[in-house]
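In: Model the structure of this input:
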Amino acid sequence: MTTALIVDDEAPMRDQLRARLAEVWPELQVVDEAANGIEAITLAHEHKPDIIFLDIRMPGLNGIECARQLYNQAHIVFVTAYDQYAIDAFEQGAMDYLLKPVTAERLRMTRERLQQRLQSAPSDIGVQLGELTNLLRDGGAAQPKRAYLKWIQAQVGNSLRMISTREILFFQADEKYTCVQTATAQLLIRKTLKELSDELDPDEFWRIHRSTLVRVDAIAEVTRDSRGRQMLSLRGYPQTLEVSRGHSHLFQQM
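Out: The predicted structure is shown next:
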């Protein structure tokens, strides 16, 4: 069984990547998660994973410094918010990368590359790590993070309504449309749930079901019904939403 370690200082990003991996690579076993480089090194020595999904920007020991100590032990995949400036460097060598927020399509490409590379020992990427360090220090670190969708446009009669994502409780797929639910209204838009999932901030919205995206800070509580299913109660909304089995890891303490 192929094993992996996820390293990111932001818990929502770890959750999002874990969910994406469960979707596109269900047989991959995520053995643990680390919130910083020091913890990553300790857990990597303990679990000896085949793959390490490694955030670049972390306090203390950053991802590149961490990779310097681990690249000969596991296949490294950087998970980064840097844009094309830094991505060009990844394209030239043995390392792979995922751009935040991670999409299922891009992760499938990474899975295919890794499945080929897993047949051999991890590549020597020491020189490339040095070049990447210089690149980010000289300019890449100044690159802004990706801009996420902040407004939703919905047609209401003959007018166009602008809805802030802060107003939205959840999105739910509804045949050819997507339902947008706020505390006071329900509207339909033509964007698919997949498009929204790729465009919304993963820190702000979590996918709890293949047909539902929910705003995280709208969640009031998580309970279990008589059938053992996790159910979400939202502030300002009377009905509960079901969390599918594939996304139950988002609420692991339940």
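In: drop to CA atoms for contacts and neighbour counts, all remaining ones
Out: OK.
In: What segments of the protein are helices?
Out: Here the chain has its helices, by DSSP state H, at 11-24, 37-47, 63-70, 84-91, 104-117, 126-138, 193-199.
In: For residue 222, which of the ones you listed is the nearest?
Out: Closest to residue 222 of the helices of the chain, according to CA to CA: helix 11-24, at 16.5 Å.
In: Residues in contact with the closest one: which ones?
Out: With contact meaning CA atoms under 8 Å, 6 or more residues apart in numbering, helix 11-24 is reached by 6-8, 28, 30, 33, 35, 101-104, 107-108, 202-203, 206, 246-247, 249-250.
In: from the residues you listed, which would you call buried?
Out: 6-8, 30, 33, 35, 101-104, 107-108, 202-203, 206, 247, 249-250 (16 or more other CA atoms under 10 Å).
In: re the thing from before, columns distance to residue 2 on top of the helices of the chain, output as JSON lines?
Out: Shown next, in JSON lines, are those (distance: least, CA to CA, whole Å):
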{"stretch": "helix 11-24", "distance to residue 2": "12"}
{"stretch": "helix 37-47", "distance to residue 2": "12"}
{"stretch": "helix 63-70", "distance to residue 2": "17"}
{"stretch": "helix 84-91", "distance to residue 2": "23"}
{"stretch": "helix 104-117", "distance to residue 2": "9"}
{"stretch": "helix 126-138", "distance to residue 2": "24"}
{"stretch": "helix 193-199", "distance to residue 2": "27"}
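In: Now show me the structure for the sequence below, then we'll compare the two:
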Amino acid sequence: MTVRAVLADDERLMREQLRARLTEVWPELEIVAEAKNGLEAVALTQEHKPDICLLDIRMPGLTGVEAAKQIAQLPEDDNWCTPEIVFITAYDQYAVEAFEQGVADYVLKPAERERLQLTVERLKKRLAARDPSASAGADDLPTAKPLQQLLQRLSSLQSGQPPRHLEWIQASVGQEIRMIPVTEVLFFISDEKYTRVQTETVEALIRKPIKELVDELDPHLFWQIHRSTLVNVKAISGISRDFRGRQLVSVRGANDKLEVSRSYTHLFKGM
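Out: Down below sits the predicted model:
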């Protein structure tokens, strides 16, 4: 039996990585569509009627939980029922208590082969259990609460907790995707297409713009000093001026001089 899936993540590199890992551990799986946000995930699910939806928790438009709620309400028919839901998340606060209840599964970023293999085995059992003629192994499945009940609980978790600041950056270094601790980042600088992530040892690239990073990073750790630049406060080694009077930030571990625009010069008064 061909198993079909829709994959949703707003980061292209994450979609590519997960698709590649899924191909390794489940070569028979057919990914019929990829979505860049929650709204697309719902629309593509309605169009393609997959057996599985893999949804990033944090997406624009609709979060993964909000998208899953809408997917669970799509009308079923004789040939299709609500797909199995797998959440993709960089934050394990949702995973431990909620996802282990047997209704949905989860994959922590970056997707590790061993953990993904476990998810695949669970999905295969669930899909087999949907077939009345395939009862073997069904007794081994955990008792599942209704999907809507779990999604409501996840929504409460999301709304009842203050937003957590970003702790890891998933960035492209050459042909590899690396997980970089935010505390090791010296600064972020954006151009029209990419954002450069600079540590003392690595220069990496991401597609996330500065305006999104501002909302996700701890404002006490990262200061915006220019519309295209965020700097780690703990990495600042000095402030100087060039011949035009512009303030320049020196950063330990890097040779770059980061320009401070007029809108942010107040941050360095008294320095």
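In: Among the buried ones among the contacts of helix 11-24 of structure 1, name the ones in strands.
Out: Of these, the ones assigned to strands by DSSP state E are 6-7, 30, 33, 206.
In: For residue 55 of structure 1, find the nearest of the helices of structure 1.
Out: Nearest to residue 55 of structure 1 among the helices of structure 1 is helix 63-70 (5.5 Å), distances taken as CA to CA.
In: buried sites along the closest one?
Out: 63-67, 70.
In: Kindly reformat the residues you listed as a markdown table containing distance to residue 163 of structure 1.
Out: Listed next are the buried residues of helix 63-70 of structure 1 as a markdown table, based on distance: CA to CA, whole Å:
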| residue | distance to residue 163 of structure 1 |
| --- | --- |
| 63 | 37 |
| 64 | 39 |
| 65 | 42 |
| 66 | 42 |
| 67 | 42 |
| 70 | 45 |
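In: didn't residue 109 of structure 2 look like it was pressed against residue 90?
Out: Yes: between residue 109 of structure 2 and residue 90 a contact is recorded at 4.9 Å, counting by CA atoms under 8 Å.
In: Of the two, which one has the most company?
Out: More neighbours surround residue 90 than the other of residue 109 of structure 2 and residue 90, with 20 against 17 (other CA atoms under 10 Å).
In: any idea what the more buried one aligns with in structure 1?
Out: Taking TM-score structural alignment for the superposition, residue 90 of structure 2 sits opposite residue 81 in structure 1.
In: Just to check, its match is in contact with residue 145?
Out: Yes: between residue 81 of structure 1 and residue 145 a contact is recorded at 5.5 Å, counting by CA under 8 Å.
In: what's the neighbour count on residue 138 of structure 1?
Out: 10.
In: Show me what it aligns to in structure 2.
Out: Looks like residue 138 of structure 1 aligns to residue 160 there (TM-score structural alignment).
In: separation between its match and residue 154 of structure 2?
Out: According to CA to CA, to the nearest Å, residue 160 of structure 2 stands 10 Å off from residue 154 of structure 2.
In: Check residue 205 of structure 2 too.
Out: 32 Å.
In: With neighbour numbers in mind, choose between the two.
Out: Per other CA under 10 Å, whichever of residue 205 of structure 2 and residue 154 has more neighbours is residue 205, with 22 against 19.
In: what sits against the more buried one?
Out: So residue 205 of structure 2 contacts 171-173, 194-197 (CA under 8 Å, 6+ apart).
In: Name the nearest residue to it, sequence neighbours excluded.
Out: residue 196 (4.8 Å; CA to CA, 6 or more residues apart in numbering).
In: doesn't residue 189 make contact with that neighbour?
Out: Yes: judged on CA under 8 Å, residue 196 of structure 2 makes contact with residue 189 at a distance of 5.1 Å.
In: picking up where we left off before, can you check which of the helices of structure 1 gets nearest to residue 154 of structure 1?
Out: helix 193-199 (13.6 Å).
In: Residues contacting the closest one, please?
Out: For helix 193-199 of structure 1, using CA under 8 Å, 6+ apart, the contacting residues are 101-103, 148-149, 171-173, 178, 207, 211-213.
In: Check stretch 40-48 of structure 2 too.
Out: 6-8, 32-35, 53, 55, 67-68, 70-71, 74.
In: now do stretch 62-76 of structure 2
Out: Outside stretch 62-76 of structure 2, the residues that reach it (CA under 8 Å, 6+ apart) are 37-39, 41-42, 45-46, 55-58, 81-83, 85, 87, 147-148, 151, 154-155.
In: Ok, stretch 104-114 of structure 1 next?
Out: Under CA under 8 Å, 6+ apart, the answer for stretch 104-114 of structure 1 is 20-21, 23-25, 75, 96-98.
In: which of these are the two that sit furthest away from each other?
Out: 23 and 75 (20.6 Å).
In: So these two - more neighbours on which side?
Out: Counted by other CA under 10 Å, residue 23 of structure 1 and residue 75 do not tie: residue 75 has more neighbours, with 27 against 16.
In: The more buried one touches residue 51, doesn't it?
Out: Yes: counting by CA under 8 Å, residue 75 of structure 1 touches residue 51, with 4.7 Å between them.
In: if we can go back for a sec, name the element the residue nearest to residue 205 of structure 2 belongs to?
Out: Counting by DSSP states H and E, the element that carries residue 196 of structure 2 is strand 195-198.
In: okay but residue 5 of structure 1 is in contact with residue 31, surely?
Out: Yes: applying CA under 8 Å, one finds residue 5 of structure 1 in contact with residue 31, separated by 5.9 Å.
In: Tell me how far residue 181 of structure 2 lies from residue 165 of structure 2.
Out: Distance from residue 181 of structure 2 to residue 165 of structure 2, by CA to CA: 12 Å.
In: and what of residue 35 of structure 2?
Out: 25 Å.
In: and those two? which has more neighbours close in?
Out: residue 35 (23 against 13).
In: Residue in structure 1 paired with that one?
Out: By TM-score structural alignment, residue 35 of structure 2 lines up with residue 34.
In: Let me see the contact set for the closest residue to its match other than its chain neighbours.
Out: Closest residue to residue 34 of structure 1 apart from its sequence neighbours, by CA to CA, 6+ apart: residue 7 at 4.6 Å. Residue 7 of structure 1 sits next to 14, 33-37, 40, 52-55 when contact means CA under 8 Å, 6+ apart.
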